[in-house]
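In: what follows is a predicted structure for the sequence shown.
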Amino acid sequence: MKQFIDFIPLLLFFIVFKTEPRDIELLGQSWVLGGIFSATAVLIISSVVVYGTLFIVHKRLEKTQWLTLLGCLFFGGLTLAFHSETFLKWKAPVVNWLFALGFAASHFIGKQPLIRRMMGHAVELPDSVWTKLNIAWVAFFLVLGGTNLFVAFTFHEIWVDFKVFGSLGMTLVFLIAQGVFIARHIKPAPEDNTKEI
């Protein structure tokens, strides 16, 4: 459910971006709905609403949610202020690279790699496997950020499609690969061989 909630602002951004631009009257003002700039405004507003609601309900946001929200506000704000989509194109790469930095730094800061802090309550793995898994996350976020940057500045006509669906596809493939990797290292629980008398 959490992943779907985090996806709402991006989905709304995509829908508005794909809408043919048209003028609408709202609150006594004329607004353009459709295209990159109104989609960016919708992304900012929906992110504030979604993460604000989560904060009110749970009294906290996860660090990844804070980073995503701040990235959206910063790069989206610059996009609207300077009327240039270039700033928004940098959002996904920078946020992904900051995630990579967080996972990499956790090897040196704290007692456990970040992935173990996130998943250690659900699965038990040897220390060496946690380290490899954490390094895999670093590599994944570096590649995802680089791919987003390449597509955004090379394939202008499809960069929004890739931002929404390409990144999601890459993430799903990585998560499946992670699941297979983890499954190979999980030790089955010992069977209870006691017989009832």
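Out: Everything's here; your move. Because the structure is a prediction, the values reported are computed rather than measured. Residues are numbered from 1 along each chain as shown.
In: only C-alpha atoms for contact and neighbour calcs from this point on.
Out: OK.
In: what helix or strand does the residue nearest the centre of the chain sit in?
Out: Taking CA atoms, centre = their mean as the criterion, T68 is the residue nearest the geometric centre of the chain, at 6.8 Å. With elements taken from DSSP states H and E, the one containing T68 is helix 63-82.
In: dump the residue contacts of T147.
Out: Taking CA atoms under 8 Å, 6 or more residues apart in numbering as the definition of contact, the neighbours of T147 are P93.
In: check which element follows the longest helix seen in the chain along the chain.
Out: Among the elements of the chain assigned as helix by DSSP state H, the one spanning the most residues is helix 127-154. Counting by DSSP H and E, the next helix or strand C-terminal to helix 127-154 is helix 159-161.
In: flag every buried residue along that next one.
Out: Within helix 159-161, the residues scored as buried using 16 or more other CA atoms under 10 Å are 159-160.
In: can you name the next helix or strand after that helix?
Out: Past helix 159-161, heading to the C-terminal end, the next element that is a helix or strand (DSSP H and E) is helix 167-185.
In: wait, G34 sits on V16?
Out: Yes: with contact taken as CA atoms under 8 Å, G34 and V16 are classed as touching, separated by 5.1 Å.
In: secondary structure element for E25?
Out: Using DSSP H and E, the secondary-structure element containing E25 is strand 22-26.
In: gap between that strand and the chain center?
Out: Average the C-alpha atoms of strand 22-26, do the same for its chain, and the two points are 31 Å apart (CA atoms, centre = their mean, to the nearest Å).
In: same question for stretch 36-55.
Out: Taking CA atoms, centre = their mean, one finds the center of stretch 36-55 at 14 Å from the center of the full chain.
In: residues of that stretch that come out buried?
Out: By neighbour count, with 16+ other CA under 10 Å as the criterion, the buried positions of stretch 36-55 are 36-44, 46-48, 50-52, 54.
In: for comparison:
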Amino acid sequence: MKKLLFDLFPLILFFLAFKFADIYVATGVAMVAAVAQILWLRLTGRAIEGTHWINLSVIVVFGGATLLFHDDTFIKWKPTVLYWLFAVILLGSRLLTGRNLMRRLMGEKIALPERAWSRLNDSWAAFFIASGALNLYVAFSGHFTEAQWVNFKVFGLMILLLLFVVVQSVWLGRHIQADASGEQAVTDRTDPS
């Protein structure tokens, strides 16, 4: 839970700053929070994950452009760029190098048949692509206000992510069963043996 809250730190501060000021102050606060997050990890000797660096890079580039040009279009693109970048990394790694990043991230915790790892990787990539597209719709369709977009960015995308994780857990649960020792063993239910 601490890790989740720590990872959400810039987003929470963005939301609070928007509620008390405007999109430009919120953008600056999120940029400072993302930098502070990296500095804190470095100072405490904790591992800085690739996702932290990616998020920092995207917020600095798009947040910086938002502040420099005083145009909120850039910050509204940020979630989409971040999600689509994750999708490209997931799909590109598998297609170009043959490495399944989901397997690499979760392979020590669970064992799955190769086909299930491929589906897991592709489903996450599809989720990121769809979420990025949905963000663009809410941000630029003209049907939503800026405040509604901020609420969607902070709460809507988070709820979608949580729902997706629950669906993924149920799907993964179909492949996991306890063996005689009570340890979790993973089987491919499509295997006739």
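Out: That came through, no problem. Everything quoted here is computed from the prediction, not taken from an experiment.
In: care to give me the TM-score?
Out: Scored by TM-score structural alignment, normalised by the length of structure 2, the superposition of the two chains gives a TM-score of 0.88; 178 aligned residues with a CA RMSD of 1.4 Å.
In: what does the helix holding T68 of structure 1 correspond to over in structure 2?
Out: Using TM-score structural alignment, helix 63-82 of structure 1 lines up with residues 50-69 of structure 2.
In: report the angle between the axes of the helix or strand that the helix holding T68 of structure 1 is followed by and helix 167-185?
Out: On the C-terminal side of helix 63-82 of structure 1, the closest following helix or strand by DSSP H and E is helix 86-105. In this structure, helix 86-105 of structure 1 runs at an angle of 10 degrees to helix 167-185, with axes from the mean of the first three to the mean of the last three CA atoms, to 10 degrees as the basis.
In: show me what counts as buried in helix 86-105 of structure 1.
Out: Neighbour-count burial for helix 86-105 of structure 1 flags 87-100, 102-104 (criterion: 16+ other CA under 10 Å).
In: angle of it against helix 63-82?
Out: Angle, helix 86-105 of structure 1 to helix 63-82, by the same axes, to 10 degrees: 160 degrees.
In: which other residues reach helix 86-105 of structure 1?
Out: By CA under 8 Å, 6+ apart, helix 86-105 of structure 1 touches 64, 67-68, 71-72, 75-76, 78-79, 113-115, 134-135, 137-142, 144-149, 152-153, 163.
In: cool, and stretch 96-104 of structure 2?
Out: Residues external to stretch 96-104 of structure 2 that are found in contact with it (CA under 8 Å, 6+ apart): 90, 93-94, 117-118, 120-121.
In: again, but for stretch 181-195 of structure 1
Out: In contact with stretch 181-195 of structure 1 (CA under 8 Å, 6+ apart) are residues 123-125, 129.
In: just the buried residues from those residues, in PyMOL please.
Out: Only the buried members of these enter the following PyMOL selection, criterion being 16+ other CA under 10 Å:
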select buried, resi 125
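In: for the contacts of stretch 181-195 of structure 1, which one is nearest I24 of structure 1?
Out: Nearest to I24 of structure 1 among the contacts of stretch 181-195 of structure 1 is V123, at 51.4 Å by CA to CA.
In: the closest one -> structure 2?
Out: If you follow V123 of structure 1 across to structure 2 using TM-score structural alignment, you land on I110.
In: who's in contact with the closest residue in space to its match that isn't next to it in sequence?
Out: Leaving out its chain neighbours, the residue that sits closest to I110 of structure 2 by CA to CA, 6 or more residues apart in numbering is V186, at 7.6 Å. Contacts for V186 of structure 2 were tallied using CA under 8 Å, 6+ apart; they are 110-113, 175-177.
In: change it to 7 Å
Out: For V186 of structure 2, the contacting residues are 111-112, 175-177, taking CA atoms under 7 Å, 6 or more residues apart in numbering as the criterion.
In: in structure 1, what residue corresponds to it?
Out: Using TM-score structural alignment as the criterion, V186 of structure 2 maps onto no position in structure 1.
In: how about L85 of structure 2?
Out: Taking TM-score structural alignment as the alignment basis, one finds that L85 of structure 2 is matched in structure 1 by L98.
In: grab the nearest non-local neighbour of F55 of structure 1.
Out: On the basis of CA to CA, 6+ apart, the spatially nearest residue to F55 of structure 1 that is not a chain neighbour turns out to be L61, at 5.6 Å.
In: before we move on, the earlier item: quick one: list the elements packing against the helix holding T68 of structure 1.
Out: helix 36-58, helix 86-105 (3 or more CA pairs under 7 Å, 6 or more residues apart in numbering; DSSP states H and E).
In: got those as TSV, with distance to R22 of structure 1 columns?
Out: Putting the helices and strands packed on helix 63-82 of structure 1 into TSV (distance: least, CA to CA, whole Å) gives the following:
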stretch	distance to R22 of structure 1
helix 36-58	10
helix 86-105	22
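In: quick one on the thing from earlier: now do the match of L85 of structure 2 against V57 of structure 1, distance only.
Out: 27 Å (CA to CA, to the nearest Å).
In: trace D23 of structure 1 over to structure 2, please.
Out: Aligned by TM-score structural alignment, D23 of structure 1 pairs with nothing in structure 2.
In: who are the contact partners of D23 of structure 1?
Out: Listed by CA under 7 Å, 6+ apart, the contact set of D23 of structure 1 reads 30-33.
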